[in-house]
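Asks: here are the coordinates; sequence isn't available:
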């Protein structure tokens, strides 16, 4: 049912998509957090989620063992469960009432082989076994802001511990003019993983508007040529930076360390207004 629902960390609004009978938007404080189509989990409404799916689709065929830091409405677990039957999912989400809401209202029980850990991202990742995941998806936001404690070199090291040697990390971040946070977070991921690519819409990459950027990282080579073609061929006509282009983007930015007074960017009011 559409409406406002109290959760552990505030209030969530469920909104029906008037253009799709089974489409739902989960929103918090006026910021859209997740979109799901209950009958077609392969329909991805948000552009940045489409880019994450582009990366997932080029991974080796077959089921994946996945860890998702940040639950929301579990859009990516639903997508992977549909496109790669037999996949396993651990979802780390600190808001237990939100998890209950998604179970009851958005049919989370229909996603097979999914386990939820109700704890914060750092505590939850520490509970996951070494070398147990093919894919880690870090998509955790407090409203429209990424928690800085999930953007540090120390945390990236813990996610690398969870991943198998050939595993892939996906990070959703948001930034605006100057892209200072995006550069530092990219440097942080590069400090841990040898192979990194950054995907986003050209206007966001140029710092012309606030928006989402996707980092893909692995200790083995990424299929960057294929990713570049897939990103450019989508509706967003996104770019994929890697190699020398990504080095120029980072421009010597320093990795983020635990305890540093780093502020994650907050979107201008007009972005969601």
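Replies: All right, it came through fine. Because the structure is a prediction, the values reported are computed rather than measured. Numbering: from 1, shown residues only.
Asks: CA only for contacts and neighbour counts going forward, please
Replies: OK.
Asks: Determine the set of other helices and strands touching whichever strand or helix holds residue 182.
Replies: Here residue 182, judged by DSSP states H and E, is contained in helix 180-192. Where contact means 3 or more CA pairs under 8 Å, 6 or more residues apart in numbering; DSSP states H and E, helix 180-192 is packed against helix 153-162, strand 163-175, strand 195-200, strand 211-218, helix 243-250.
Asks: Relative to residue 60, which of those is closest?
Replies: Comparison of these against residue 60 by CA to CA identifies strand 163-175 as nearest, at 10.1 Å.
Asks: Which stretch among the helices and strands packed on helix 180-192 approaches residue 59 most closely?
Replies: Going by CA to CA, the one of these nearest residue 59 is strand 163-175, 8.4 Å.
Asks: who touches that closest one?
Replies: 48, 52, 130-140, 145-146, 159, 181-182, 204, 210-220, 265-267 (CA atoms under 8 Å, 6 or more residues apart in numbering).
Asks: what about burial for the residues you listed, which qualify?
Replies: 48, 52, 132-140, 145-146, 159, 181-182, 204, 210-219, 265, 267 (16 or more other CA atoms under 10 Å).
Asks: Isn't residue 12 up against residue 27?
Replies: Yes. Between residue 12 and residue 27 there is a contact under CA atoms under 8 Å: 5.8 Å.
Asks: Counting neighbours, go ahead and name the busier of these two.
Replies: Per other CA atoms under 10 Å, whichever of residue 12 and residue 27 has more neighbours is residue 12, with 22 against 19.
Asks: Can you tell me which helices and strands the one helix or strand the more buried one maps to packs against?
Replies: If you go by DSSP H and E, residue 12 is part of strand 10-16. Other elements packing on strand 10-16 under the criterion 3+ CA pairs under 8 Å, 6+ apart are strand 3-7, strand 23-28.
Asks: Next one: residue 64 from residue 133, what distance?
Replies: To residue 133, residue 64 is 8 Å away according to CA to CA, to the nearest Å.
Asks: My guess is residue 228 contacts residue 234. True?
Replies: No. At 10.4 Å, residue 228 does not count as touching residue 234 under the criterion of CA under 8 Å.
Asks: Of these two, which one has the most company?
Replies: For residue 228 and residue 234, the more surrounded residue by other CA under 10 Å is residue 228, and the numbers stand at 20 against 13.
Asks: Take this one as well and set it beside the first:
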């Protein structure tokens, strides 16, 4: 069950693992590195301050929607969160700021996506975990096609994933989205990419060139620097990977004990 602890901000944990961090006084403060990387993607999705239509698959404590509302006022945001109890807890304890145009739906992400309007989003952010694993319905090439259908031309798909060497899951996800999108990139800490530890990686996909160089500079400047892999380097990482269908899809691997604990 979710727990929320407060000091000057709020930390949401699920089964003892940190899930979301919210500073109600400063929505632009992002404590977790993967959230910062997703925010960098949002920052680079259009010129600063321009409102966007955003679809968030997985809501958590609405950390990124709060950030988007603060940095891109006027953005229309849709959040799809499966956990009704979590939605109620966040609404009670972590209200959104006045004027934030955020609509939260309690629904299954894949089912909701199938019914979404085509070409309705500038950015789709997927941060969906059942416990500590990405559910199988969100790991197939058919799911990648649904995400592409909802994006406008030039739109960006960004997913928070987790894997470790030999990266069978992550490479398959890249193969899925490489089947559907012309451009791919991957953001992760060097230690993760080198197979030294299990960790988060942000997968990016678009039908137009991604701002990899700008993202690389931003991610390199973080407290825990990350690399942006694209082009030939990413092709080498993906070599031999094949897409997986709905019939073949499985959830992401179980993290090693303590991989995402508060320590």
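Replies: That came through, no problem. In this text the structure is predicted, and so the values were computed from the model without any measurement.
Asks: quick revisit: any buried residues in the strand holding residue 12 of structure 1, and which?
Replies: By neighbour count on 16+ other CA under 10 Å, the buried set for strand 10-16 of structure 1 is 12-16.
Asks: Going by distance to residue 96 of structure 1, which of those residues wins?
Replies: Of all those, residue 96 of structure 1 sits closest to residue 12, with 12.7 Å by CA to CA.
Asks: Stretch 69-85 of structure 2 maps to which residues in structure 1?
Replies: Mapped onto structure 1 using TM-score structural alignment, stretch 69-85 of structure 2 covers residues 81-97.
Asks: Would you mind pulling the contact partners of that stretch?
Replies: The contact list for stretch 81-97 of structure 1, computed with CA under 8 Å, 6+ apart, reads 6-9, 41-42, 61-72, 77, 80, 99, 111-121, 124-125.
Asks: now with 7 Å?
Replies: 7-9, 41, 62-71, 77, 111, 113-121, 124 (CA atoms under 7 Å, 6 or more residues apart in numbering).
Asks: again, but for stretch 190-197 of structure 2
Replies: The contact list for stretch 190-197 of structure 2 (CA under 7 Å, 6+ apart) reads 164-165, 198-199, 226-227.
Asks: Kindly name the residues of structure 1 that line up with it.
Replies: Using TM-score structural alignment, stretch 190-197 of structure 2 pairs with 202-209 in structure 1.
Asks: for stretch 131-146 of structure 2, same thing?
Replies: Residues 143-158 of structure 1 are where stretch 131-146 of structure 2 lands, counting by TM-score structural alignment.
Asks: Wait, residue 237 of structure 1 touches residue 229, no?
Replies: No. Taking contacts as CA atoms under 7 Å, residue 237 of structure 1 lies outside contact range of residue 229: 9.3 Å.
Asks: sorry, back to before: any idea which of the contacts of stretch 190-197 of structure 2 is the one closest to residue 142 of structure 2?
Replies: residue 164 (23.9 Å).
Asks: Translate that closest one into the numbering of structure 1.
Replies: By TM-score structural alignment, residue 164 of structure 2 lines up with residue 176.
Asks: Contact partners for the closest residue to its match other than its chain neighbours?
Replies: Among residues not flanking residue 176 of structure 1 along the chain, residue 210 sits closest, at 3.9 Å (CA to CA, 6 or more residues apart in numbering). Counting by CA under 7 Å, 6+ apart, residue 210 of structure 1 makes contact with 175-177, 204, 267.
Asks: Repeat that for residue 219 of structure 2.
Replies: 37, 225-227.
Asks: redo that, cut-off 6 Å
Replies: Contacts for residue 219 of structure 2 (CA atoms under 6 Å, 6 or more residues apart in numbering) come out as 225-226.
Asks: residue contacts, the match of residue 164 of structure 2?
Replies: Applying CA under 6 Å, 6+ apart, we find residue 176 of structure 1 in contact with 207, 209-210.
Asks: Just send those back as JSON lines, with distance to residue 260 of structure 1 too.
Replies: Shown next, in JSON lines, are the contacts of residue 176 of structure 1 (distance: CA to CA, whole Å):
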{"residue": "207", "distance to residue 260 of structure 1": "24"}
{"residue": "209", "distance to residue 260 of structure 1": "26"}
{"residue": "210", "distance to residue 260 of structure 1": "24"}
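Asks: Closest to residue 245 of structure 1 out of these?
Replies: Nearest member of these to residue 245 of structure 1, counting by CA to CA, is residue 207, at 15.5 Å.
Asks: what sits against the closest residue in space to residue 60 of structure 2 that isn't next to it in sequence?
Replies: Excluding the flanking residues, the one nearest residue 60 of structure 2 by CA to CA, 6+ apart is residue 20, at 6.1 Å. Residue 20 of structure 2 is in contact with 11-12, 61, counting by CA under 6 Å, 6+ apart.
Asks: Most neighbours out of those, which is it?
Replies: Counting by other CA under 10 Å, top hit in these: residue 61 with 25 neighbours.
Asks: Quickly note the distance from that one to residue 257 of structure 2.
Replies: Distance of residue 61 of structure 2 to residue 257 of structure 2, given as CA to CA: 24 Å.
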